[in-house]
Each structure stands twice: as structure tokens, then as C-alpha cells.
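Asker: Got a predicted structure plus its sequence, pasted below:
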Amino acid sequence: MTPHRPWQARRLARRRRLRRWLRRLPRRATVGRYPVIRRFADAARARPWLWSFRHREVMVSIYAGSVLALLPTYGFQLLLGFALAVWLRGNLTVMTALQMVVNPLTIAPIYAGTWALGSWLAGAAGVDLGDGGDPRTHAAALVIGGIVAGLGFALVLDVLWRIGAWEAAVFRERVRAEAGGAFESEGK
């Protein structure tokens, strides 16, 4: 398909870029390829909300997935994300994508940041997490910071999703208006 208008070329380029980014994420047809969730592939295919991009499913996955991604659950994130997506009836693709935020390259700065945030918030609230040598102190600070940072991250993603949905609706209306005139003239 050759684009006739400049906005069509931009739209095609945007679609190609988005497909390239989403290629590695699980879809209903490819869920059996992923080692962590392969055992649950039949259960995943039987639940249509795991693949739905309606507003409710995406928002559930954005908020739950963002908090889960920043909690100290590295190594179990995909399994926990799958369980959360099934339990909360969210989108598995969005949930999985959010779990990829924490990876071997980003784990140290993210956990250091969530620990610092959690320690600061606990201190500001007057909660004494104990001495710095206790591992439970660090875990509590990581959990507190992970929850707060995850909710903040989710809020940013929520706003971006709403802007993208608005832009898509405006684009669909523009295409319908242009196509409507062409189809009406052909039918006469």
C-alpha cells in the first residue's frame, strides 16, 4: 500500500515501529513459546480478557503491573504478572511488557531508587525501620518505595494511554470523514 497523504505515511511508520516493539510480547497465538507461562498456555487462551485492549483491562494491567514491576520480586515477576492478570482480569500483554522494565541492566538503579524513596517516606512518616543492618529494614523500604513509585509510574502511563486513545479516536474520525465522502460518491 502506497500512502497518498503525508499523515498516512506517518501512520504506517508508527504502526511498523509499534509492531517491532510488541513483537516479543505474548499474544494468544504465541503464548506457548514462553518458558515461564508455557504451562498455562491453554488456560491463557481460554480467557479472552487477557488479550483485550479495552480500557478496563489495560488500566488494571497498567496499575497492577507497574506496582509489581517495582516491587522486589525479580525472577518471579512474569509468573506473578500472569497470576495477577488472570485474577484481576487484566491484559497479559501489557502486564508482561511492564515486567520487562526491570531487567539485569536496570535492576540496580531501580531498586536503589525504590529503597531510597521507601526509606525517605518511612522517615518522613515517623516510622523507624530499625538499624541499617537488618535485612527486613531494607525489604520494608523496598516494598514501600516500590508501591509508591509503581503507582506514580502507573499514573504517568495512564495519562499517556489516555492521550494515545484520544489521538487514535481523532485519527479514526478523520479517516471516516475522508472515506465517507469517497464511499458516498461511489454509491450514487
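Answerer: Arrived safely, thanks for sending. Numbering: from 1, shown residues only.

Asker: all contacts plus neighbour counts: C-alpha atoms, from now on.
Answerer: Noted.

Asker: for the helix or strand hosting I144, packing partners?
Answerer: Using DSSP states H and E, I144 sits in helix 135-187. Counting contacts by 3 or more CA pairs under 8 Å, 6 or more residues apart in numbering; DSSP states H and E, helix 135-187 packs against helix 55-70, helix 107-124.

Asker: Give me the buried stretch members for the longest one, please.
Answerer: Put plainly, it is helix 107-124. 110-111, 113-122 (16 or more other CA atoms under 10 Å).

Asker: Turn the residues you listed into TSV, including distance to A13.
Answerer: Output for the buried residues of helix 107-124, formatted as TSV (distance: CA to CA, whole Å):
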residue	distance to A13
I110	32
Y111	35
G113	35
T114	36
W115	40
A116	40
L117	39
G118	41
S119	44
W120	44
L121	43
A122	46
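
Asker: Would you mind giving the helices and strands packed on helix 135-187 as CSV with distance to A41 added?
Answerer: Output for those, formatted as CSV (distance: least, CA to CA, whole Å):
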stretch, distance to A41
helix 55-70, 19
helix 107-124, 28
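
Asker: Tell me which of the ones you listed lies nearest to L25.
Answerer: helix 55-70 (14.2 Å; CA to CA).

Asker: Presented hereafter is structure B, for comparison with structure A:
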Amino acid sequence: MSLVREELDRHHRTLKQRRGWLRKLLRPLPRRANVARYPVIKWFAGMARRLPFLWSFRKQHVLPALYLGCVLSLLPVYGIQFGLALVFALLVRGNITVLMGLQLITNPFTAVPAYILTYKVGMYLIAITGIGHGMSVWGTRANALVIGGIVLGVLLAVLIHVVWLFAAWEGRRIRARVHYLREALAAEAAGQQPPPKP
């Protein structure tokens, strides 16, 4: 077996492993085919099936869902997050799978630490800027949770966005390499000179 064929096979195995990992990660999340089995969403299943943007993984549908989902997951709305995620997915024409998946950031195990962190960040920002300082202690604390949730949510979304851009760049690079290897393999089979490396 030629070196070109071995490298092409290695790239195919890598891509197959990544797709399998992504499928395993997305399996419990709502999809067009299984939307009727989720408690709140099943009431809107008929409408959700007719709206293609809810299931689209294009950049214009994923980015609003990513940013809004991160902020919503860190706001003090635990328990109604999934319903709000559905409403916001319809309002911003965002991907519902991304929005729902991000709501799992705060679950029964992580909600308390996440809200403590958002509270501390919010109180720090209120102390520095004075914005959100309520008339009562509880008003200030509620504002701290909201401000901290928004700030940390946006920072988390930016971090995920950068990781996503890197993964997309790496995917394009691997696809270009696979394309080159296919051309080189075809040229090798035809007894021709392989194309120049990109």
C-alpha cells in the first residue's frame, strides 16, 4: 500500500471518529425526528418540524443560539430555561439544539456553583461601576446575579466561538489535505506526476 493511501485512510479514520464523538454528544438533544418526546417542546412539535432554521447548523443560526444560550444558561432562571430557550430560538431564528444543549451547563450539580460565581462577578462589577445597585439589599443581589450571568455568559460564548472557529479551520485544513491525497492517489494510479502540495 502506498504512503498516500495510508495517509488518506488515516484522515478518513480521524474524520469518522470525530463524527462519532459529535453524534454521541448530540444524541440526547432534541432533533427534528425526536422532538415529540421532550416535555415542553412536544406541544410545539408540529410547528418546530416546519421551521428549518431551528435545526440548521449554518453560522447564521448557530451564532445567535450560542451567545443567547450561554447567557440564558447562567441567568437565575433555573427550571424554566428550556421553555425560554424555545421561545428565544423562535425569536432570534436560532438553532434549538445548540440553545437546549447549552442549558445543560446549569444542572442540579452545577447550578449552585455557577450562581455563586455569577453573584460574585456581578457584585464585583456593581462595586466598580455602581450600575445595578438597587435600593434594597435583595435588589442589589438580584442585579448581581443577572449582571454576572450576562457577563460570564458572553465570555463563555466568546470562548466557545473561538474554539468553534479553530475546529472549523482545522476541518477545512483536513478536507483540503484529503482532497489533495485523493488527487495524488488518482495521479499515482494513472502513472502521472502527483499535483503540487497546497
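Answerer: Received, thanks. None of the values given here were measured: they were computed from a predicted structure.

Asker: from the buried residues of helix 107-124 of the first structure, which two are the most distant?
Answerer: The widest separation within those (CA to CA) is 18.1 Å, between I110 and A122.

Asker: what's the neighbour count on R32 of the second structure?
Answerer: 17 (other CA atoms under 10 Å).

Asker: In terms of helix, strand or coil, where does the residue lying closest to it once chain neighbours are set aside fall?
Answerer: Among residues not flanking R32 of the second structure along the chain, R49 sits closest, at 5.9 Å (CA to CA, 6 or more residues apart in numbering). What DSSP: H, G, I helix; E, B strand; the rest coil gives for R49 of the second structure is helix.

Asker: what do we get in the first structure for R49 of the second structure?
Answerer: Superposed on the first structure with TM-score structural alignment, R49 of the second structure falls opposite R45.

Asker: Hmm, that match is touching P26, no?
Answerer: No. R45 of the first structure lies out of contact with P26 (CA atoms under 8 Å); the separation is 11.1 Å.

Asker: rewinding a little: compare the helices and strands packed on helix 135-187 of the first structure and give me the one nearest R89 of the first structure.
Answerer: The nearest among these, by CA to CA, is helix 55-70 at 6.5 Å.

Asker: Now that closest one on the second structure. Mean distance?
Answerer: Superposed on the second structure, helix 55-70 of the first structure shows a mean distance to its aligned partners of 0.7 Å (mean CA distance after the TM-score superposition for the first structure).

Asker: How about residues contacting that helix?
Answerer: 49-50, 52, 77, 81, 84-85, 88-92, 94-96, 98-102, 110-111, 114, 146-151, 153-155, 157-158 (CA atoms under 8 Å, 6 or more residues apart in numbering).

Asker: Same check on stretch 110-121 of the first structure?
Answerer: By CA under 8 Å, 6+ apart, stretch 110-121 of the first structure touches 70, 72, 102, 129, 138, 140-146, 148-149.

Asker: Export these as CSV, with columns for neighbour count and distance to E178 of the first structure.
Answerer: Output for those, formatted as CSV (neighbours: other CA atoms under 10 Å; distance: CA to CA, whole Å):
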residue, neighbour count, distance to E178 of the first structure
L70, 29, 44
P72, 21, 50
V102, 21, 43
L129, 16, 62
H138, 19, 58
A140, 17, 56
A141, 23, 55
L142, 24, 53
V143, 23, 51
I144, 22, 51
G145, 28, 49
G146, 26, 47
V148, 18, 45
A149, 22, 44
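
Asker: Out of these, which comes closest to R16 of the first structure?
Answerer: Distances from R16 of the first structure to those, taken by CA to CA, are shortest for V102, at 25.0 Å.

Asker: how far away is the closest one from V60 of the first structure?
Answerer: Distance of V102 of the first structure to V60 of the first structure, given as CA to CA, to the nearest Å: 19 Å.

Asker: One more: R38 of the first structure?
Answerer: Taking CA to CA, one finds R38 of the first structure at 23 Å from V60 of the first structure.

Asker: okay, those two: which has more neighbours?
Answerer: With neighbours defined as other CA under 10 Å, R38 of the first structure and V60 compare such that V60 has more, 20 against 14.

Asker: Need the counterpart of the more buried one in the second structure.
Answerer: Checking TM-score structural alignment: V60 of the first structure goes with P64.

Asker: and if you look at Y74 of the first structure?
Answerer: In the second structure, Y74 of the first structure lands on Y78 (TM-score structural alignment).

Asker: For its match, give me its contacts.
Answerer: Counting by CA under 8 Å, 6+ apart, Y78 of the second structure has contacts 106, 111.

Asker: what secondary structure does it sit in?
Answerer: Secondary structure, three-state DSSP: Y78 of the second structure is coil.

Asker: Check the one 10 residues further on too.
Answerer: Assigned state for F88 of the second structure: helix (three-state reduction, three-state DSSP).

Asker: what residues are up against it?
Answerer: Here F88 of the second structure is in contact with 68, 94 (CA under 8 Å, 6+ apart).

Asker: What of the one 4 residues further on?
Answerer: For V92 of the second structure, the set of contacting residues under the criterion of CA under 8 Å, 6+ apart consists of 64-65.
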